[in-house]
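A.B. asks: structure here, sequence nowhere to be found:
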């Protein structure tokens, strides 16, 4: 029997109503397009798309998906075009094939960037039609099954990508059997020694486990019959190798120390029977504290529902039980396919699409992420299997990734809530914004109209929605700030030569924009921003404009400025115990003074500016006032690691106004070895207070540790450098 005929018979057996003719044409086109191409195994290439279709049949997909499965590699690996596919099979199949085709025709800065952009394309296509990701999962699963034919480095790369992205995607779609096989195959190539040792150990203990499960299933069945249960099934549930390995790794246990390898599933008629059987199990055997989870009342994001409990069974053995209805079991096994009802055009019926609204949310959150590294990082977090379930003040359940904080929660409610978030109460207790949420927490967000997103929130926020919104706000704020600063710097530079910058631009717009393009700026706004960021100096811009508009202005040199610079550099060095902790161009003991505007401390990037008769003024590299100073007077500085002394730093603490708060904070500051030189308290609305501490600190690490300690005090909302 030919490959084509065998495949057609398998399709007809599962889907008698599917027309055969389009499948035959798709097979012939794929076979003709791949021609003499071979897999690494030496097999004809057509074997791969056929196996992909067989996997898709297990997922219960529709006819267009099967056709796209046969053609999924043709555009990427052969001369067949999407237009030809559309002509033969329609736009629907063409879209599905395009969704799984890599962006191989484009060039990228790096392999990492190419990987991120290919995933972005796939995720965006998935947002329009989830069948795209099912075809990609089937493709990846067959590739993992035949990975032994690839070089070792490629095996590691593909297995790592599978573990981090594809297996979590299968989990989120509820296709448990695909997730399980992808994880086990990933482990096989990422940690082969661990994998094959587990295979050996599990095989050695299989007979004993199966006998024990038969016994416990028999006892359980007898008790359920006594209680008058109707239809039910009791099944042994084998644990897969990846889950065993993760349990060993997390708890630092050996295989012999894992006591809950035994797992049993009870499938009942209805929800009432599920809870009744749970009560019977707990009356028969003692439940293990902390191991009960009710996913019936609070389903997972992929709609998975079951009761989970672990009991101490006969002989002191731990046994895991899953209890669910027949419908829940079907959903757990089939995942998203259990909810499918297709219209004539192949789109998902609205009521089913709503059940997987997380797909739309995932796409929306990822659309705002521009940086490839940030995209891959946020995608992995959003797909991560572990979740926490927390409650809003109204009792609604919100699902968030593990390690989420109140700011993540606030943004999940609404972007406006996240932007105005100043504090949070968790279970009635005020917590810092960096507090990590746990399942069961009740969250109340405190907002203020005067609050805006802060850059340091990126240090503890994990959800892509929160991070992308914060980044977008910070980027816009920095851009606006740089634009204003650029205008000030250019105004000052042009005034030195008696020119009005704004008037000159208005009167000579065309020549001006031609001049600024010569130094790498697109237009006036771009010039302002680049000058503000320091990418173009105001002096460079002045010379370029003068060269184009007023050649005589470009040649005019300010001799007095040169004399000032020479005079200013003739400063004295210091020596002795109080010598400078700054090294200037490799020379130490230089006369310096530290800027009050930014209070630089060791550990921070710094720059210096010459001041006549006063030596060098030291600023933080990101100080806004430093950006306004003349670049010609700038020196590169470094900290002298051999010199240690105290530096002035101000820390602003926002707190709830309660008795003893000032004393509590002062005690923490003292315990961290910092000296308080002054403290200023200001009362704020909503029973809050702002306290500014002027301290003596040794370095940046001490400041960061101190801020984290202060934020851990009950009633402290936020602490930051002032």
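C.D. replies: Perfect, thanks for sending it. Treat the numbers as computed from the prediction; the structure is a model and nothing was measured. Residues are numbered from 1 along each chain as shown.
A.B. asks: going forward, measure contacts and count neighbours with C-alpha atoms only.
C.D. replies: OK.
A.B. asks: does residue 406 touch residue 419 like I think?
C.D. replies: No: using C-alpha atoms under 8 Å, residue 406 makes no contact with residue 419, being 11.9 Å away.
A.B. asks: quick one: the helices in the stretch 201-350 of the chain?
C.D. replies: In the stretch 201-350 of the chain, the segments counted as helices under DSSP state H, counting those that start in this stretch are 241-251, 271-284, 326-334, 350-355.
A.B. asks: what about versus this one:
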């Protein structure tokens, strides 16, 4: 922990200004009672045991206040979210315990703070989001939408302070925000935050182009402002004449969106004409909003020629994130195309603040709503069969996609991403419908499962009980839900085929008086070059592997085994002579075989069944074909070897010259916390500087059990390693096991 930090005068002023700004914002959206609780949380955020600085050098307390300000002012969230934004950093630094937070502010605050801390832990461990932790990150998000919104506020404040970070950190943070958080802000309807993030990302990842466009915008600012004024004037006069209350202004498009247009149209800055949009915001009552918007549309298109293909009506059917607006593109003065956006003040606030504002106007508290999208994301996340790379691909599909709106036969409205097919629609209805889909009637006409859907389609899915999912369907569907359900269905189908193949093989082998043992199964998989046991049984079911070929293989193996037994009898006779030679080799040294690098004339190796290490009590066992195997005294096979083959046992011990790298396997159990694998790995490779061969973790219901295989010099080093891993937070037990196999 750092020593207490001395605050400079400018930091004291910054804290005071943020404090006052937050209280002003809270008074506009919260009750007096809630404001009192927020004030209490602010005091806890400021009265820390010790103050901390972020990697940027900024005080953590200032960062927390600024994030809370964004949560309150720019996203419009309520009491719980503001308190969580203030306190999660305090709890993370253990200045306040989580149970204290629950006692003062309620269990809801504690749960959200816990989710926020899990996300922050991923960052402190320098974890790439392009890994399995990406799934954990989003699963944390999807538990409560407020976790997403607060983290978005945190990332936005970080982007605003990015000039204070080191260049390497700037690149990492900007890339992450562009990859995940800006698309997520877009999906949640936070367009102001999304736009600021995108511009910030470009500023630090493509600074040269960012500066070029910013300079060009500045050079053309005066001409642009004059054009906007000339464009607006006749519309403004007409709207005044019919008595509408409104604001109308021109808004220059973001540097990021202008750059995208330059790339998409393959044109220089000078040839990009739609550098700005005109926005008309009406002060209308909710019941008059739509008629008033269409009145404005009529006036705009009377004055300027519209482009019919560019009309976007999100009044009749809003976007799934709550966005409502009417967009049109018209031909303005100097033959320039101009985008006009028409909406009410309520719609504009929803457009700027996304879901939080949408819930507020729907009469909710803003703290209880959950977008259906989040439910779908949870469903995809919680499928344990998905690997991280596939998941990221599927998740990204649904972030920026435009939507199509289609109807069921009963008139129920369904939203799907642009490019969705009949098969996507079938899986959206129910996974059982999707699995048995053979086509559909789209607007009364027969359509294949591949047909793309268009706005307004009425769809009736056609199914068949004999239809089964096919692997090629993965190239037909585009939604995460359909892909996830289809992959699971294919896996279930393959399992059924595998079971059928196994039953068929067992029945045929029984007729031939042959037992299907595990050893035989592995031999067959290897012989027929199958990828796995399940694949081998599926190949039997599908006829790819001929069962008569299995019989031929078994008979050839039996013949080989007979020949091997005859050889073994001869080798056993020579084993006695070998033992005698060993006895003679060690007879001059107290009848003890000393294991070191200088031992000659004796063929020995370390047994893999118990992996002896320098320092273990050991003995030698004379094998028939592989010389002497060195075993631990407590090897699980020792009792049988001593009782049945006592004449082959040779006393043995280590010498100081035998120390080398020995393989050891540990069994580790603990709680399934984020970063536990990283902590174990750090103890092994960084703290003790040991080489790690493998680590395997199996998680279940909040706990995990795993094995770690390492190379050590001796048992004392192994004992130290066990002790160190036991001290890792969240570890229940560590013990040595005989083998990783």
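C.D. replies: Yes, it's here. Quick caveat: nothing in here was measured; it's all calculated off a predicted structure.
A.B. asks: TM-score for this pair?
C.D. replies: With the length set by TM-score structural alignment, normalised by the length of structure 1, the two chains reach a TM-score of 0.64; 519 aligned residues with a C-alpha RMSD of 3.9 Å.
A.B. asks: the more surrounded of residue 406 and residue 419 of structure 1?
C.D. replies: For residue 406 of structure 1 versus residue 419, neighbours defined as other C-alpha atoms under 10 Å are more numerous around residue 406 (28 against 23).
A.B. asks: counterpart of the more buried one in structure 2?
C.D. replies: With TM-score structural alignment as the criterion, residue 406 of structure 1 lines up with residue 422 in structure 2.
A.B. asks: go on, residue 133 of structure 1?
C.D. replies: Per TM-score structural alignment, residue 133 of structure 1 is aligned with residue 148.
A.B. asks: got it, and residue 225 of structure 1?
C.D. replies: Aligned by TM-score structural alignment, residue 225 of structure 1 pairs with residue 240 of structure 2.
A.B. asks: next up, the contacts around the aligned partner of residue 173 of structure 1 in structure 2.
C.D. replies: By TM-score structural alignment, residue 173 of structure 1 lines up with residue 188 in structure 2. By C-alpha atoms under 8 Å, 6 or more residues apart in numbering, the contact set of residue 188 of structure 2 is 321, 354, 355.
A.B. asks: which residue in structure 1 lines up with the last one?
C.D. replies: Applying TM-score structural alignment, one finds that residue 355 of structure 2 aligns to residue 336 in structure 1.
A.B. asks: what's the answer for the first one, then?
C.D. replies: With TM-score structural alignment as the criterion, the equivalent of residue 321 of structure 2 in structure 1 is residue 302.
A.B. asks: what distance do you get for that match to residue 404 of structure 1?
C.D. replies: 19 Å (C-alpha to C-alpha, to the nearest Å).
A.B. asks: likewise residue 184 of structure 1?
C.D. replies: Applying C-alpha to C-alpha, the value for residue 184 of structure 1 to residue 404 of structure 1 is 28 Å.
A.B. asks: again with residue 649 of structure 1
C.D. replies: For residue 649 of structure 1, the distance to residue 404 of structure 1 - C-alpha to C-alpha - is 30 Å.
A.B. asks: all helices of the stretch 51-200 of structure 2, in order?
C.D. replies: Using DSSP H, counting those that start in this stretch, the helices of the stretch 51-200 of structure 2 run over residues 60-69, 79-92, 98-105, 107-124, 132-143, 145-160, 167-176, 182-187, 191-205.
A.B. asks: residues in contact with residue 405 of structure 2?
C.D. replies: The contact partners of residue 405 of structure 2, by C-alpha under 8 Å, 6+ apart, come to 413, 414, 415, 416, 454, 455, 456, 457.
A.B. asks: one more pass at 10 Å, please.
C.D. replies: Residue 405 of structure 2 makes contact with 317, 319, 413-418, 453-458, according to C-alpha atoms under 10 Å, 6 or more residues apart in numbering.
A.B. asks: buried subset of these?
C.D. replies: 319, 415, 416, 417, 418, 453, 454, 457, 458 (16 or more other C-alpha atoms under 10 Å).
A.B. asks: and the second one, what does it touch?
C.D. replies: Just to be clear, that refers to residue 415 of structure 2. By C-alpha under 10 Å, 6+ apart, residue 415 of structure 2 lies in contact with 317, 319, 320, 402, 403, 404, 405, 406, 407, 425, 428, 455.
A.B. asks: secondary structure element for it?
C.D. replies: strand 413-417 (DSSP states H and E).
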